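*Asks:* just a sequence and a predicted model for now, questions to come.
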Amino acid sequence: MTSHPTAATNASAPGRLIYGCMGLGGSWDDAPYGPAEVDQAAAAIDAARHLGITLFDHADIYRRGKSEQVFGDVLAATPGLREQLLIQTKCGIRQAGDGLPGRYDFSAGHILASVNGSLQRLRTDYVDILLLHRPDPLTDVAELAGAVGRLMEEGKVRALGVSNMSAAQISHLQDRLETPIVANQLEMSLGKRAWVESTVLVNQDTGFDTGFPHGTLEHAATHGIELQAYGSLAQGLYSGRPSGTAADLATAGLVQALAQGWNTTAEAVVLGWLMRHPARISPVIGTSNPARIAACADAPRIAAEMSREAWYALWTEARGSAMP
């Protein structure tokens, strides 16, 4: 099997902006959504498309399935829209309920049922990329490979990715999969820096405290795996709600100063810092506010123009100490 051409597999290609749909669909409980939530989803989708965003990120658990469902409502109300978009969703997390604990599940039965449920809610016949959401320690890789192969043969999934996985975990899966893993979605931002700290803390005692598996970025670059960054705006820590530590406040000040000097927004600076890294990082924008989505438009330009000195200045300010 080969990956679908819509999936990013070229290691030399720059990152892209992705719209994350977790904020759509109303509450996180079982309460139904209404017309206001449909209008909110339509406005967010339109704002993202205005930026040139084509990839929309989902998971079967977001808002207990309502994020996918409200997105499907917008697709159904807009003939021809589905063909203009790329949709990815995730499976593998089972939430607590009916006396059972929250858990992870890569069994064939759960994967097949999860994807079929997502397709029904999204009102589409296929997803462009399916991400395996979090590692399941009980994974039977042969069983997993069989389920993925079946979904691809049926045309329900066109490419495969993972989320929250290390290089070793990806390699373990890839040994048995016939289709290449094309994406790995991780929490990465100027606020959550373990992914970049791990690269300079090799042979440093503090390196053991980062909690990020060293070599994961390098593995992605070597194998043409797109790195997708969730939480990429750091929940507005540097671009709208300055708070936290002295380092956080200083970083927010630097972000604002750079934004003014570059005639752009704080959001573009924060995302541009991620995209400046050569690992092809693609930020996932999670806000449902159209104005804040629009504020991200300049990120690719800022990434292309950001100097090494500015990039290191932001990192050093955020970490609150000099490079080791």
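*Replies:* Yes, it's here.
*Asks:* contacts and neighbour counts: CA atoms only from here.
*Replies:* OK.
*Asks:* output the contacting helices and strands for the host helix or strand of Ile170.
*Replies:* Here Ile170, judged by DSSP states H and E, is contained in helix 167-174. Counting contacts by 3 or more C-alpha pairs under 8 Å, 6 or more residues apart in numbering; DSSP states H and E, helix 167-174 is packed against helix 216-223.
*Asks:* list the buried residues for the helix it packs on?
*Replies:* Burial within helix 216-223, assessed by neighbour count using 16 or more other C-alpha atoms under 10 Å, is assigned to 216-217, 219-221.
*Asks:* right, and the helix or strand after the helix holding Ile170?
*Replies:* Reading on from helix 167-174 to the C-terminus, the next helix or strand found by DSSP H and E is strand 181-187.
*Asks:* alongside the first one, take a look at this:
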Amino acid sequence: MKKIKLGNSDLQVGEISLGCMRMASLSNEEAAHVIETALEVGVHLFDHADIYGGGKSEEVFADAVGMTPSVREKMILQTKCGIRKGFFDFSKEHILNSVDGSLQRLKTDYIDILLLHRPDALMEPEEVAEAFSQLKESGKVRHFGVSNQNPMQIELLKKYLDVDLIVNQLQLSIMHTPMIDAGLNVNMQNDPSIVRDSGVLEYCRLNNITIQPWSPFQYGMIKGSFVGNADFPEVNAKLQEMAEKYGVTDSTIAIAWLLRHPAKMQPVVGTMNPERLKVIAAASGIELTREEWYELYRSAGNVLP
């Protein structure tokens, strides 16, 4: 698998990562098979969050790999914090406690990347900065990032931080493209021209923040997969056409579409099916043409100005 550099860090990672949200439902043997397959195909960044399975996803992961220092050095572990029942929490106390919990569940003494999961309207950036500094100095966390944040939210954080933010996780798929739509419909009065995220795509590129697209097979706000969905005949016909051309699956092409973007994104795929993970990983070996990228974009119902 091709590798990319995450943000301004020294981390070189496979250009596809594995989201472990659904791992809580697996047995240790099933989880081990998924993780082994991921490593075999070049996927070695594993994305967690303290809320996935109420913490069980992290526990199953660690138990499945039989976490030891030699096992740990083969992978990049990323986790997120900030979502609590009914509210968001970027307080220093919660960030520190959340990291300690993840370290305990993952059976490791450090997290490679910690992300703030969803924006907290009551965020006090000075508190976040104190938490990050303490985590960095203690060696508990090596790198930091955010998830679902816009440029001004990131700028506010950066004013107080003494560490780089290297990742921003954002929802993006062929069927969910607001950050792309606005950039194509400049100075128009149609709905796609509305800038919903303050130009976050261009901002991240300008500031060397790697975008990690989440739910790359979903439409709407996690309403379901569009791949193979009869409600979306045009995009599936185009996916199938290109899949046949390249000798891969439609899911492979859906990820190749994201990888074709020059922002050098790292999609987070959440499959717990080892065979499906293999075919998805094949996207790293495919480079769609410019024309094919736009054909897929239009097949999702997007009209170019």
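*Replies:* Received the coordinates, thanks. It should be emphasised that the depicted structure is a prediction, and the values quoted were computed from it without experimental measurement.
*Asks:* and the furthest pair within the buried residues of helix 216-223 of the first structure?
*Replies:* Greatest spatial distance among the buried residues of helix 216-223 of the first structure (C-alpha to C-alpha): Thr216 and Ala221, at 8.8 Å.
*Asks:* hey, where'd the strands end up in the stretch 101-250 of the second structure?
*Replies:* For the stretch 101-250 of the second structure, the strands defined by DSSP state E, counting those that start in this stretch cover 111-116, 141-147, 165-171, 210-214, 218-219, 224-225.
*Asks:* all helices of the first structure, in order?
*Replies:* Secondary structure of the first structure by DSSP state H: the helices cover 35-50, 66-77, 108-122, 141-153, 167-174, 194-200, 216-223, 246-261, 266-276, 290-294, 299-305, 308-319.
*Asks:* out of those, which one sits most buried?
*Replies:* The highest average neighbour count among these, using mean count of other C-alpha atoms under 10 Å, belongs to helix 266-276 at a mean of 26.
*Asks:* and the angle from that helix to strand 226-230?
*Replies:* For helix 266-276 of the first structure and strand 226-230, the angle between their directions (axes from the mean of the first three to the mean of the last three C-alpha atoms, to 10 degrees) works out to 150 degrees.
*Asks:* which part of the second structure matches helix 266-276 of the first structure?
*Replies:* Helix 266-276 of the first structure falls opposite residues 250-260 of the second structure when the two are matched by TM-score structural alignment.
*Asks:* and the contacts of that stretch?
*Replies:* Counting by C-alpha atoms under 8 Å, 6 or more residues apart in numbering, stretch 250-260 of the second structure makes contact with 15, 173-174, 216-217, 227, 236, 239-240, 242-243, 265-267, 279-284, 286-288, 293, 296, all of which sit outside it.
*Asks:* roughly how far out does that stretch sit from the chain middle?
*Replies:* Taking C-alpha atoms, centre = their mean, to the nearest Å, one finds stretch 250-260 of the second structure lying 15 Å from the centre of the chain it belongs to.
*Asks:* now Gln204 of the first structure: how far from Pro324 of the first structure?
*Replies:* Counting by C-alpha to C-alpha, to the nearest Å, the separation of Gln204 of the first structure from Pro324 of the first structure is 8 Å.
*Asks:* name all residues that make contact with Val248 of the second structure.
*Replies:* Contacts of Val248 of the second structure (C-alpha under 8 Å, 6+ apart): 279, 282.
*Asks:* what's the first-to-last distance across stretch 105-114 of the second structure?
*Replies:* With C-alpha to C-alpha as the measure, the first residue of stretch 105-114 of the second structure is 15 Å from its last.
*Asks:* which one is the alignment partner in the first structure of Lys107 of the second structure nearest to, not counting chain neighbours?
*Replies:* Following TM-score structural alignment, the counterpart assigned to Lys107 of the second structure within the first structure is Arg123. Of all residues beyond its chain neighbours, the one nearest Arg123 of the first structure is Gly72 (5.1 Å), with distances taken as C-alpha to C-alpha, 6 or more residues apart in numbering.
*Asks:* correct me if wrong: that neighbour contacts Ser118.
*Replies:* No: shown here, Gly72 of the first structure and Ser118 do not form a contact pair, counting by C-alpha atoms under 8 Å, at 9.6 Å.
*Asks:* one step back: could I get the strands of the stretch 101-250 of the second structure as TSV with mean neighbour count and distance to Pro69 of the second structure?
*Replies:* As requested, the strands of the stretch 101-250 of the second structure are arranged in TSV below (neighbours: other C-alpha atoms under 10 Å; distance: least, C-alpha to C-alpha, whole Å):
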stretch	mean neighbour count	distance to Pro69 of the second structure
strand 111-116	23	13
strand 141-147	23	16
strand 165-171	24	25
strand 210-214	24	27
strand 218-219	19	36
strand 224-225	14	37
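*Asks:* put together TSV for those, with distance to Glu30 of the second structure on each row.
*Replies:* Output for the strands of the stretch 101-250 of the second structure, formatted as TSV (distance: least, C-alpha to C-alpha, whole Å):
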stretch	distance to Glu30 of the second structure
strand 111-116	24
strand 141-147	28
strand 165-171	27
strand 210-214	23
strand 218-219	24
strand 224-225	23
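*Asks:* ok, for the counterpart of Val41 of the second structure in the first structure, nearest residue in space, not its chain neighbours?
*Replies:* Val41 of the second structure maps onto Leu51 in the first structure when the alignment is built from TM-score structural alignment. Here the nearest residue to Leu51 of the first structure in space, its sequence neighbours aside, is Ala297; by C-alpha to C-alpha, 6+ apart that works out to 5.7 Å.
*Asks:* kindly provide the distance from that neighbour to Leu201 of the first structure.
*Replies:* Separation of Ala297 of the first structure from Leu201 of the first structure (C-alpha to C-alpha): 33 Å.
*Asks:* looking at the two now, which is surrounded by more residues?
*Replies:* The neighbour comparison of Ala297 of the first structure against Leu201 (other C-alpha atoms under 10 Å) goes to Ala297, with 21 against 18.
*Asks:* and that one, what's its match in the second structure?
*Replies:* Looks like Ala297 of the first structure aligns to Ala281 there (TM-score structural alignment).
*Asks:* that match reaches Ile16, doesn't it?
*Replies:* Yes: with contact defined as C-alpha under 8 Å, Ala281 of the second structure reaches Ile16; the gap is 7.0 Å.
*Asks:* shared neighbours, the two?
*Replies:* Each of Val43 lies in contact with both Ala281 of the second structure and Ile16 under the rule C-alpha under 8 Å, 6+ apart.
*Asks:* corresponding residue for Leu138 of the first structure in the second structure?
*Replies:* When the structures are aligned by TM-score structural alignment, the residue of the second structure matched to Leu138 of the first structure is Leu122.
*Asks:* who's in contact with its match?
*Replies:* 89-90.
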